[in-house]
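Q: just coords:
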């Protein structure tokens, strides 16, 4: 079984203050790439924030930048995961001074299987959330979402003691979803939080009475520090669809929740206060000539803090009709909330996924 280490990288961008700086992982998702910063106009050169070599030999999955700078960490933070390292917990990793090496502090010291790819930070940096899979019970596939009511600043404090069990009062159970051994009901539990942290939107795989498997986006109200009621269906189903959805991203200024969907593929929006309403932001764009077919995609949306732009990864694949040869390019980019066109960013090709923005 592969075990993993989830890490929060801090102190990466203390000299950046404008909202027009986007961070992204140069990729691929495994073993991970350099962490880059680029202006959303595309005019300035891409800046290396942290090199892949600083993480050593482990594979790295980068997830999300913190929203704000923190004095205890000399800048912003990046939530990342180290695969196959023998540990599966959250850590705070930071530079104590400019050009210094990276240091690590534990945020959790929990047993078993944290699902790394769906760990998140609250939009105001006041808490963490993670998906947990109990690897001891593979037959039932027990999945749950937990909220750790500890802020980034608190976790950086010298006297901070990380939770060592799920009985710690700072850990709050939000959603619990056993699969009952049905592989179609295994939960990925991708999720995202409202700006004030009082609501969570999450993906839920379930089976209808007619036997159809569906993927739903649900929204649940959460009171900080108060245990949820995971056995109830008191949350709101915004939308049901066959197949999977991923990369949920709640707007920092409204009830709009972005989502990358697979058939299209493209980016759609749901609305926490308007169940059943869906807006397609964009889908794959195809153009064809006598000699070639060009397919353009914008994937993995990440809101800018003012809600006026959306960071994406832009891909363009060209197929030559005569030979069938396919060439592709990939760039970080931005779109408006209305969709196409994409403004490509960066001074070179590359980019696996956006990580967030400067404050």
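A: Yep, that arrived. All figures in this text were calculated on a predicted structure; none of them were measured in a lab. Residues are numbered from 1 along each chain as shown.

Q: C-alpha from now on. contacts and neighbour counts both.
A: Will do.

Q: And residue 260, which helix or strand is it part of?
A: Element membership of residue 260 [criterion: DSSP states H and E] is strand 256-261.

Q: Now the element after that strand, going C-ward?
A: strand 266-271.

Q: Report all helices and strands that the helix or strand following that following strand contacts.
A: Following strand 266-271 in sequence order, the next helix or strand is strand 278-283 (DSSP H and E). Here strand 278-283 touches strand 266-271, strand 292-303, strand 339-344, going by 3 or more C-alpha pairs under 8 Å, 6 or more residues apart in numbering; DSSP states H and E.

Q: ok, how many other residues are close to residue 287?
A: By other C-alpha atoms under 10 Å, 10 other residues sit near residue 287.

Q: whoops, I mixed them up, residue 129
A: By other C-alpha under 10 Å, 23 other residues sit near residue 129.

Q: Can you name the residues that contact it?
A: 119-122, 145-148 (C-alpha atoms under 8 Å, 6 or more residues apart in numbering).

Q: Now for the closest residue to residue 342 other than its chain neighbours: which residues touch it?
A: Using C-alpha to C-alpha, 6 or more residues apart in numbering and skipping residues adjacent in sequence, the residue nearest residue 342 is residue 335, 5.0 Å away. Residues in contact with residue 335, defined by C-alpha under 8 Å, 6+ apart, are 309-312, 341-343.

Q: any idea which element residue 335 lies in?
A: Going by DSSP H and E, residue 335 is in strand 326-336.

Q: now that strand against strand 339-344, angle please.
A: Orientation of strand 326-336 against strand 339-344 (axes from the mean of the first three to the mean of the last three C-alpha atoms, to 10 degrees) gives an angle of 110 degrees.

Q: Show me which positions of strand 326-336 end up buried.
A: 330-336 (16 or more other C-alpha atoms under 10 Å).

Q: what's downstream of the helix or strand where residue 49 lies, the next helix or strand?
A: Assigned by DSSP H and E, residue 49 belongs to strand 47-50. With elements assigned by DSSP H and E, the helix or strand that comes after strand 47-50 is strand 59-65.

Q: next, the one to line up against it:
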């Protein structure tokens, strides 16, 4: 009996994943206030790394202090950040062979906020908040401080920050980098005409609005080892009239594909509170389906993928090469085990847990 497609290997660049289940980067808002990982991250990433998934991607690590969504966001912009992440990775790698990547990003005008469990509102400058930056001085929503429009020198410094963080990722031995250009954060803000009202080489036409992402991809690709994949997460649409949409996403994907991008992770929304969308199972998979028709690089689907048969259907039908789970993995950190049991596949488990295999599922753990 052949293995379910979900549990067949997938190659990203020269990195081979044992299966097509990806653990999405998920912000924990639990760093120490300076962007340094804490014991929480060892616990969080540690148990996810025992799940049997094919790839674990560390939550969005900001490339600059002002790029953090909250004061509790992880950073990869300082020696202290790098040291703290190294300690976390050492603990996780001691007990798991799972490939580990990192998402690099900058929150732009959506930075300087409270943690979600504290309401998520923008922090005042007298409350520990900071000045935010964006392509244009347009606030995310009414009542917020407007961000400062980035100068060309700011853009140059931003590019240098991505390079430095990528170099730190390589020193840490991370297997993959995902650039975060989704969910209304800075790189997405440059893409969308709703947030980018510049009149220079980084604004106006689609070519100009894509310019920064393409430059940053090239910068990161140059310093990160060629055998290791560099990919991107985008929002396929703003879901707001006149905003970023699927056709523009396809144009960006083709430009990245031509540059040797290893994968594209197709999410959606997050740029504008006026967005209208119908949330339901697989609601963002159509973005991935279209990308599969347009590009050679691997395509990862997201969007309320919660059931094993649902995930298998997505990859078996060719709608995407892999699926990425976020909240579903938090709710059920052994999701890949249960998916393998449901679909008749085998999955990796640590030797300490081998005895947990149910009697009727002999052969589940490979």
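A: Structure received. All figures in this text were calculated on a predicted structure; none of them were measured in a lab.

Q: Would you mind reporting the TM-score between them?
A: Put the two chains on top of each other and the TM-score (TM-score structural alignment, normalised by the length of structure 1) is 0.31; 192 aligned residues with a C-alpha RMSD of 6.8 Å.

Q: about what we covered before: just the buried residues of strand 326-336 of structure 1 now: which is nearest residue 292 of structure 1?
A: Of all those, residue 330 has the smallest distance to residue 292 of structure 1: 18.4 Å, by C-alpha to C-alpha.

Q: neighbours of the spatially closest residue to the closest one that is not a sequence neighbour, just the number please.
A: Leaving aside its chain neighbours, residue 330 of structure 1 sits nearest to residue 315 (4.5 Å; criterion: C-alpha to C-alpha, 6+ apart). By other C-alpha under 10 Å, the residues close to residue 315 of structure 1 number 21.

Q: I'd say residue 315 of structure 1 and residue 328 touch.
A: Yes: using C-alpha atoms under 8 Å, residue 315 of structure 1 is in contact with residue 328, at 7.1 Å.

Q: quick one: which helix or strand includes the residue nearest to residue 330 of structure 1?
A: Going by DSSP H and E, residue 315 of structure 1 is part of strand 310-320.

Q: cool, and residue 154 of structure 2?
A: Judged by DSSP H and E, residue 154 of structure 2 forms part of helix 152-171.

Q: Tell me the helices and strands packed up against that helix.
A: By 3+ C-alpha pairs under 8 Å, 6+ apart, helix 152-171 of structure 2 packs against strand 100-105, helix 206-223.

Q: Touching the next helix-or-strand element following it from outside, list them.
A: Toward the C-terminus, helix 152-171 of structure 2 is succeeded by strand 176-181 as the next helix or strand (DSSP H and E). Outside strand 176-181 of structure 2, the residues within contact range by C-alpha under 8 Å, 6+ apart are 60, 100-106, 166, 169, 187-188, 213, 217, 228-235.

Q: what is the orientation angle of the strand holding residue 260 of structure 1 with strand 266-271?
A: Orientation note: strand 256-261 of structure 1 sits at an angle of 150 degrees relative to strand 266-271 (the same axes, to 10 degrees).

Q: picking that back up, from the contacts of residue 129 of structure 1, pick the one nearest residue 94 of structure 1.
A: Nearest to residue 94 of structure 1 among these, with distances taken as C-alpha to C-alpha, is residue 121, at 16.2 Å.

Q: Just give the number of residues close to that closest one.
A: For residue 121 of structure 1, using other C-alpha under 10 Å, the count is 26.

Q: What about the residue lying closest to it once chain neighbours are set aside, how many residues nearby?
A: If the residues on either side of it in the chain are set aside, residue 121 of structure 1 comes closest to residue 128, at 4.5 Å by C-alpha to C-alpha, 6+ apart. Here the count is done by other C-alpha under 10 Å, and residue 128 of structure 1 has 21 residues near it.

Q: wait, residue 128 of structure 1 sits on residue 145?
A: No: assessed by C-alpha under 8 Å, residue 128 of structure 1 is found out of contact with residue 145, at 10.8 Å.

Q: Tally up the residues packed near the residue nearest to residue 200 of structure 1 when sequence neighbours are not counted, please.
A: Excluding the flanking residues, the one nearest residue 200 of structure 1 by C-alpha to C-alpha, 6+ apart is residue 193, at 4.6 Å. Neighbour count for residue 193 of structure 1, taken as other C-alpha under 10 Å: 26.

Q: any idea how far residue 193 of structure 1 is from residue 48 of structure 1?
A: Look at residue 193 of structure 1 and residue 48 of structure 1: by C-alpha to C-alpha, to the nearest Å, they are 29 Å apart.

Q: same check, this time on residue 313 of structure 1
A: 17 Å.

Q: So those two - more neighbours on which side?
A: residue 313 (24 against 14).

Q: The closest residue to residue 260 of structure 1 other than its chain neighbours and residue 340 of structure 1, how far apart?
A: Of all residues not flanking residue 260 of structure 1 in the chain, residue 267 sits nearest, at 4.5 Å (C-alpha to C-alpha, 6+ apart). Separation of residue 267 of structure 1 from residue 340 of structure 1 (C-alpha to C-alpha) stands at 11 Å.

Q: Looking at these two, which is more packed in?
A: The neighbour comparison of residue 267 of structure 1 against residue 340 (other C-alpha under 10 Å) goes to residue 267, with 26 against 15.

Q: quick one: residue 153 of structure 1 is in a helix?
A: Yes: assessed by DSSP: H, G, I helix; E, B strand; the rest coil, residue 153 of structure 1 belongs to a helix.

Q: what about it, neighbour count?
A: Residue 153 of structure 1, neighbours per other C-alpha under 10 Å, totals 16.

Q: Spit out the contact partners of residue 47 of structure 1.
A: For residue 47 of structure 1, the contacting residues are 36-38, by C-alpha under 8 Å, 6+ apart.

Q: name the element residue 57 of structure 2 belongs to?
A: Taking DSSP H and E as the definition, residue 57 of structure 2 sits inside strand 55-62.

Q: now swap in residue 189 of structure 2 and tell me
A: Going by DSSP H and E, residue 189 of structure 2 is in helix 186-191.

Q: helices or strands next to that helix in the packing?
A: strand 133-134, strand 176-181, helix 206-223.

Q: what's the closest of the ones you listed to residue 308 of structure 2?
A: strand 176-181 (24.8 Å).

Q: and that closest one with helix 152-171, angle?
A: 160 degrees.

Q: Residue 23 is in contact with residue 357 of structure 1, correct?
A: Yes: the pair residue 357 of structure 1 / residue 23 is scored as a contact, 5.9 Å apart, by C-alpha under 8 Å.
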